[in-house]
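Peer 1: sequence first, then the predicted structure, then my questions.
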Amino acid sequence: MGTPDSTSTPFWGPDFAALCEADPEIAEVLLGELARQRGGLQLIAGENFTSSAVLAALGSTLANKYAEGYPGRRYYGGCAEVDRAEELAVRRARALFGAEHANVQPHSGTAANLAAYAAVLAPGDTILAMSLPHGGHLTHGSRVNFSGRWFHAVAYGVRESDERIDYDQVRDLARAHRPRLIVCGATAYPRLVDFAAFRRIADEVGAYLMVDAAHFIGLVAGDAVPSPIPFADIVTCTTHKVLRGPRGGLILCREELADRIDRAVFPFSQGGPHMHSVAAKAVALGEAAGAAYRVYARRVVANAQALAQGLQAEGMRAVSGGTDTHLALLDLRGIGVSGSDAERRCERAGITLNKNAIPFDPVKPMIASGIRVGTAAVTTQGMTETDMKEIALLIGRAAREDDESVLREVRAAVGDLVATHPAYPRR
């Protein structure tokens, strides 16, 4: 393939030309994915567009460096520069979230959760966490995951009447099972979590409280939702999603747990950190400290609420009645479409979202009765509540139709919309 010009590659620079020469097949994959992200609506709740600065750090020479250990205490020489990167990331995380301690080394949210469990639990200990079918996460005690195989997991859920967390059930289960760790946070729960209520329950039974804030930590950074930091012993999160950083994990905790958390990350569960990713985390954390990011975070929530309202007008019931965050969960049974069918049809129309189980779902997860949508990426593109109304109409039309001509019409409308609000604008 030929070397693309700057109109095709907005930020990769001359290094991309070298990739085109050395490995044109992979270069073609990169260009194809860039075209996919630019050409459609990206509504996966856990995805976003990083800045060019974050991508530059990810593609830097820091990828070459082994740096087992922590700044000033490495097992390898030559770590002066990566020490600076990690120290910046830690300082920025602590300042942004008001945390006493931060560990920026986890490779992912799952790795962060593994380390958090290792810091305060022994195999066989009891954890109390949200049920996966009700919106929780694999690492919150699913039997197919280490969290459900190594620990005794007890699950709480939502009330069938309003699909909100049943705090009375949480308290009753905590009293009955006396967990060593209570986990709150979810991947498909659109409402705010009452951290104070969880703190009271944890204190009553002598449990640690961990908040998995992977999905909403970016909203916390932007002061768009309440912070779990004053209530939790440990907060785990990812640096992608709303936070707009690289794919990776982050742990925030009280000072008295700092040493245990650090040892649980290294050497217990990880070796050398990915220093290019650590540097990219520092970039994203610095960006999130700015006033423009706070405006962005609030727009994410407003857009999610507008999108949920628009989808309800299309006959899709918003689980729990709406959303307080960046994501919404929609029940499609009212329009007679499964989540898996809606996902496939929307993808053919240039709309990327995911099928998702709803609470008390009568069908299997791979079919699902619902879809999950998120507004982090489209808000990064500059879209507004007015655009969300149009997106809702497009989703409604695509989800109902299995006619290729109709889906082509929707795709054309999607193309017009994203052309007005381009991802990674050409320069």
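Peer 2: Arrived safely, thanks for sending.

Peer 1: please make it C-alpha for all contacts and neighbour counts, starting now.
Peer 2: OK.

Peer 1: tell me who's in contact with A258.
Peer 2: By CA atoms under 8 Å, 6 or more residues apart in numbering, the residues touching A258 are 101-102.

Peer 1: gap between it and V220?
Peer 2: Distance, A258 to V220, using CA to CA, to the nearest Å: 21 Å.

Peer 1: got it, and V29?
Peer 2: Using CA to CA, one gets 34 Å for the distance from V29 to V220.

Peer 1: the two: who's more crowded?
Peer 2: Between V29 and V220, counting by other CA atoms under 10 Å, V220 is the more crowded of the two (20 against 11).

Peer 1: surely the more buried one touches C237?
Peer 2: No. Look at V220 against C237 with CA atoms under 8 Å: they stay out of range, at 11.1 Å.

Peer 1: flag every buried residue along the host helix or strand of E204.
Peer 2: Using DSSP states H and E, E204 sits in helix 195-205. For helix 195-205, burial by neighbour count (16 or more other CA atoms under 10 Å) applies to 195, 198-199, 201-202, 205.

Peer 1: quickly name whichever of those residues is closest to L128.
Peer 2: Closest approach between the buried residues of helix 195-205 and L128, by CA to CA: A202, at 10.0 Å.

Peer 1: so who does A291 touch?
Peer 2: Counting by CA under 8 Å, 6+ apart, A291 has no contacts.

Peer 1: check it against this one:
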Amino acid sequence: MSATTASARSESKAAEERARASARDGTARPAGAPDFDALLSQDPEIAGVLLGESARQADGLQLIAAENYTSPAVLAALGSPLGNKYAEGYPGARHHGGCEIVDLAERIAVERAKALFGAEHANVQPHSGSSAVLAAYAALLRPGDTVLAMSLPHGGHLTHGSPANFSGRWFDFAGYGLDEDSGLLDYDAVRALARDRRPRAIVCGSISYPRHIDYAAFRDIADEVGAYLIADVAHPMGLIAGGAAPSPVPYADVVCATTHKVLRGPRGGMVLCGAKLAERIDRAVFPFTQGGAQMNAVAAKAVAFAEAATPAFGAYAHQVVANARTLARALAEQGLAVGTGGTDTHLITADTAPLEVDARTARGRLAAAGIVLDTCALPCTEAAERRAARRYGIRLGTAAVTTQGMGEAEMRVIAELIGAALREDTAVRAETVALVHRFPPYPDRG
């Protein structure tokens, strides 16, 4: 047995013991696990895993930009009997019997999504953001077509042309980048590339661009070269729902998104489009790229859409942005080089080089301090990219900590904790735990 395997089994056994102890003394129950006692009795090993992950989330700062805490109502829908139902097809036209109830759930989700985002059509079946993008490509493109998208080293997603992904294998991607000095999109350069390559489609969206995208400018470029415009807005979709970011719906032919991240729903995807493309999108999702919908996830999406339509969610989305801007300024005061000089969204990118720490080392030091975030590529010259001499920084977001109730005062504290951790202050871990315990992600849970 390897040392890694032995360590994993030891941790699993410890988690199981914690689960049993928690059951005996009536303490922690993972949020969204109403039948936890049954799980504990039947499979204490997995019950321990649930408790361990709940404890991990509750004892650290979760600053990964793609993560959030769903509501107990969303978690309840995910753990519901709807997960038992096979439902290939669409409401009223399923390939299985007994779909009357789940049809209602999907119709509700679709209508709520259309109303929330002002779209003519919504498909809520995609299992992920990547599934949503795959469906958009399947509906609009043929293998070998040329597509423009943000290059991966500058913040494009794997589905924007990575050779390890279906997108890079099936289509001819041309990548546009960011200005090395400002880190901002150069729309004139995108237009020049579009004129040169004459793409079938242009994708706008990024996993690490902290500024609003000018969708009208992309629409104008797409129209000039006769291309479809696909907006991949997995990250800002929640901000769009809450009125804290501009919407691509009036400009893009197809909008792809996730339902988690800032939107605070279950892990999954969705596609929005106009009525003219509705049938093509639906056929691209099922039967071309997916089988049966996960009806428990569809119901959970409906719950999240209803929550996102409330004034409280609008206030939340604006607070997410205010927190991110405050955190960006405070990180700069700690000596980090903040990408684009700040942010318009929940996202922040920063270069740790001024502190003489590389991004990978920085992530490790922060993890040891209970601060969880990601690394990301930073804009660099084409020559450097060809030499694979890419620069990397850290990427963080404020969606989860804002859900916990933290405000701008806490963002300044978080920046201080990050700065101290990067300078290897050993007292940071205790301070991190103390801060997070003041703002538990599920305060009504044990």
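Peer 2: Perfect, I can see it now. Worth saying up front: this structure is predicted, and the values here are computed from it rather than measured.

Peer 1: TM-score for these two?
Peer 2: Once superposed, chain against chain, the TM-score is 0.96 (TM-score structural alignment, normalised by the length of structure 1); 422 aligned residues with a CA RMSD of 1.6 Å.

Peer 1: what packs against the helix holding E204 of structure 1?
Peer 2: Helix 195-205 of structure 1 sits against helix 167-177, strand 181-184, strand 208-212, with contacts defined as 3 or more CA pairs under 8 Å, 6 or more residues apart in numbering; DSSP states H and E.

Peer 1: burial count for the equivalent of A119 of structure 1 over in structure 2?
Peer 2: Aligned by TM-score structural alignment, A119 of structure 1 pairs with A139 of structure 2. When neighbours are counted by other CA under 10 Å, A139 of structure 2 registers 20.

Peer 1: the helix holding E204 of structure 1 aligns to what range in structure 2?
Peer 2: Aligning helix 195-205 of structure 1 against structure 2 (TM-score structural alignment) gives residues 215-225.

Peer 1: residue in structure 1 matching G339 of structure 2?
Peer 2: In structure 1, G339 of structure 2 lines up with V319, judged by TM-score structural alignment.

Peer 1: hang on, isn't its match packed against R333?
Peer 2: No. At 11.7 Å, V319 of structure 1 does not count as touching R333 under the criterion of CA under 8 Å.

Peer 1: more neighbours, the two?
Peer 2: Neighbours were counted for V319 of structure 1 and for R333 using other CA under 10 Å; V319 has more, 23 against 15.

Peer 1: so which of the helices and strands packed on helix 195-205 of structure 1 is nearest G77 of structure 1?
Peer 2: Among these, strand 208-212 comes nearest to G77 of structure 1, with 34.6 Å by CA to CA.

Peer 1: and the closest one, how far from structure 2 on average?
Peer 2: Its aligned residues in structure 2 lie a mean 0.4 Å from strand 208-212 of structure 1 after superposition (mean CA distance after the TM-score superposition for structure 1).

Peer 1: distance between the very next helix or strand once past that strand and the chain's centre?
Peer 2: Per DSSP H and E, the first helix or strand lying C-terminal to strand 208-212 of structure 1 is helix 217-221. Distance of helix 217-221 of structure 1 from its chain centroid, counting by CA atoms, centre = their mean, to the nearest Å, is 11 Å.

Peer 1: ok, residues contacting helix 217-221 of structure 1?
Peer 2: 96-97, 225-227, 237-238, 241-244, 288-289, 294, 297-298, 325-326.

Peer 1: let's go with 6 Å and repeat that
Peer 2: Residues from elsewhere that reach helix 217-221 of structure 1 (CA atoms under 6 Å, 6 or more residues apart in numbering): 225, 227, 242-243, 297.

Peer 1: among those residues, which are in helices?
Peer 2: Per DSSP state H, helices hold the following members of the contacts of helix 217-221 of structure 1: A297.

Peer 1: what residue of structure 2 matches up with G218 of structure 1?
Peer 2: Taking TM-score structural alignment, the alignment pairs G218 of structure 1 with G238 from structure 2.

Peer 1: from I418 of structure 2, how far off is its match?
Peer 2: G238 of structure 2 is 26 Å from I418 of structure 2, by CA to CA.

Peer 1: repeat for A434 of structure 2
Peer 2: Taken as CA to CA, the span from A434 of structure 2 to I418 of structure 2 is 15 Å.

Peer 1: who's more crowded, the two?
Peer 2: Neighbour totals were compared for A434 of structure 2 and I418, and I418 leads with 23 against 13 (other CA under 10 Å).
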